[in-house]
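K.L.:
Have a look at this fold, sequence not included:
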């Protein structure tokens, strides 16, 4: 599958001395693409309700300074819908670690829309909440600034991700959310090990696909683990 477009970002734009290349793919990952054994993943949707708001974009990075954006368009808009076998294969491959930030949402969105169960998920937000306990700020932008010295812009966070043609600013924003997850996880995992909470974090990660299923069933509001007399 050919790239729809490639966008070169300067190192100054990304607060990174390397150049960053963004590849936009139409509907699925290319057949021959190898993203390695650890892949950073994020999603963009029309809103925050997986039952109502469709999945529009899946961002991926192998940590090499390149980002791959898979644009998901419904057939009524000339797309393939959720016919993306290469993307589904990667997401369900237990030998590939998927790095996410606030994986609870992304896993629910991907499982609901693609009809799959994700495997081998790591969440940097869970890691931060386990070891960055001296603050209640655990957003991606905050952690990248504090731990990596990188400023992330959130200006496109609430833009129209369902548009047929994404703007260059949207592509930059989407790419930024995965380009630094490998480095961020390296910092947080070292803290988890130092504080003897790495195994606890892994138990949380293993539960994420089930937690997402509970959310989709409506148990995000009524927690089945809560006690009420």
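P.N.:
Happy to help now that I have it. No experiment lies behind these values; they were computed from the predicted model shown.

K.L.:
C-alpha from now on. contacts and neighbour counts both.
P.N.:
Noted.

K.L.:
and the gap between residue 28 and residue 109?
P.N.:
16 Å (Cα to Cα, to the nearest Å).

K.L.:
put this beside the first:
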């Protein structure tokens, strides 16, 4: 696994291809309070680019350009959170989204375990180490363990998408998944606007 750490922005020679796997690390789980610290990207070749963003300016034009490119599919696991965080701190509306967690919920109805660790273990036969999940991502110098953890959050997403796409097709739920993915920017906007805990579609 090749891990490349970049400070501030993606390198000028970064080429995303038709799809990227993407994840974020923050100082907590409340986008309005907990700052974005790290953006991880993989193009599906087993390597990971870790962008340690400048938390004073969030000036990352090359990263932002990739995030808004409609020709690049962005593969997330739990896109709802990441899309909201990227909107809050980078000011971008991420489009062309695929969420492995939503896909899993639509086809793995035989289980209630839809975390990344569970998906990777069942579908790919790989055990992930999640020990660094709650570490300090605001540190100026990230540890080797943090870098490896951050990288493993994205390097398997392309393969997971491929497996889940097969299951979605098998169960006749590909179109439903696509509609869910297209709604995610609106769901993130609701979260940022104060409706995170409220179902606006509920009867009562």
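P.N.:
Good, I have the coordinates. All values derive from a computational prediction rather than experimental measurement.

K.L.:
Drop the TM-score for these two in here.
P.N.:
Once superposed, the chains reach a TM-score of 0.99 (TM-score structural alignment, normalised by the length of the second structure), with 204 aligned residues with a Cα RMSD of 0.7 Å.

K.L.:
Just say helix, strand or coil for the residue most central in space within the first structure.
P.N.:
Centroid-nearest residue in the first structure, with Cα atoms, centre = their mean: residue 42, separated by 1.8 Å. Following DSSP: H, G, I helix; E, B strand; the rest coil, we place residue 42 of the first structure in the strand state.

K.L.:
Hmm, it is touching residue 100, no?
P.N.:
Yes: taking contacts as Cα atoms under 8 Å, residue 42 of the first structure lies within contact range of residue 100: 6.2 Å.

K.L.:
Please identify every residue contacting each of the two.
P.N.:
When Cα atoms under 8 Å, 6 or more residues apart in numbering defines a contact, the residues bordering residue 42 of the first structure and residue 100 alike are 106, 178.

K.L.:
where do the helices sit along the second structure?
P.N.:
Secondary structure of the second structure by DSSP state H: the helices cover 61-68, 79-90, 100-107, 116-119, 144-152, 157-171, 174-190.

K.L.:
so which of those comes closest to residue 32 of the second structure?
P.N.:
helix 79-90 (7.0 Å; Cα to Cα).

K.L.:
What range does that closest one cover in the first structure?
P.N.:
Aligned using TM-score structural alignment, helix 79-90 of the second structure spans residues 103-114 in the first structure.

K.L.:
ok, now stretch 29-36 of the second structure?
P.N.:
Taking TM-score structural alignment, stretch 29-36 of the second structure hits residues 48-55 over in the first structure.

K.L.:
Please pull up the equivalent of residue 14 of the second structure in the first structure.
P.N.:
Checking TM-score structural alignment: residue 14 of the second structure goes with residue 33.

K.L.:
Count the residues that sit near that match.
P.N.:
Residues near residue 33 of the first structure, counting by other Cα atoms under 10 Å, number 9.

K.L.:
re earlier: check the offset of the match of helix 79-90 of the second structure from the chain's centre.
P.N.:
In terms of Cα atoms, centre = their mean, to the nearest Å, the centre of stretch 103-114 of the first structure is set 10 Å apart from its chain centre.

K.L.:
what do you get for stretch 41-59 of the first structure?
P.N.:
With Cα atoms, centre = their mean, you get 10 Å for stretch 41-59 of the first structure.

K.L.:
One more: stretch 77-95 of the second structure?
P.N.:
Taking Cα atoms, centre = their mean, one finds the center of stretch 77-95 of the second structure at 9 Å from the center of the full chain.

K.L.:
can you check stretch 146-154 of the first structure too?
P.N.:
Counting by Cα atoms, centre = their mean, stretch 146-154 of the first structure comes out at 16 Å from the chain centroid.

K.L.:
The second structure: matching residues for that stretch?
P.N.:
The alignment of stretch 146-154 of the first structure onto the second structure (TM-score structural alignment) covers residues 122-130.

K.L.:
From the rest of the structure, what touches the matching stretch?
P.N.:
Under Cα under 8 Å, 6+ apart, the answer for stretch 122-130 of the second structure is 117, 120-121, 149, 152, 160, 163.

K.L.:
Now do the contacts for residue 96 of the second structure.
P.N.:
Applying Cα under 8 Å, 6+ apart, the residues near residue 96 of the second structure are 70-74, 182.

K.L.:
Got a quick PyMOL command for the buried subset of those residues?
P.N.:
Here is the PyMOL command that picks out the buried ones among the contacts of residue 96 of the second structure, judged by 16 or more other Cα atoms under 10 Å:
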select buried, resi 72+73+74
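
K.L.:
If you map the contacts of residue 96 of the second structure onto the first structure, which are still there?
P.N.:
Retained in the first structure by both residues aligned by TM-score structural alignment, their matches' Cα atoms under 8 Å are the following of those: 70-74, 182.

K.L.:
Hmm, residue 102 and residue 181 of the first structure touching each other?
P.N.:
No: the criterion here is Cα under 8 Å, and residue 181 of the first structure misses it with residue 102 at 11.7 Å.

K.L.:
which of these two has more neighbours?
P.N.:
Each of residue 181 of the first structure and residue 102 has its neighbours counted (other Cα under 10 Å); residue 181 has more, 25 against 18.

K.L.:
dump the residue contacts of the nearest residue to that one once chain neighbours are set aside.
P.N.:
In this structure, residue 181 of the first structure finds its nearest non-sequential neighbour in residue 40, 6.1 Å apart by Cα to Cα, 6 or more residues apart in numbering. By Cα under 8 Å, 6+ apart, residue 40 of the first structure lies in contact with 59-63, 98-100, 178-179, 181-182.
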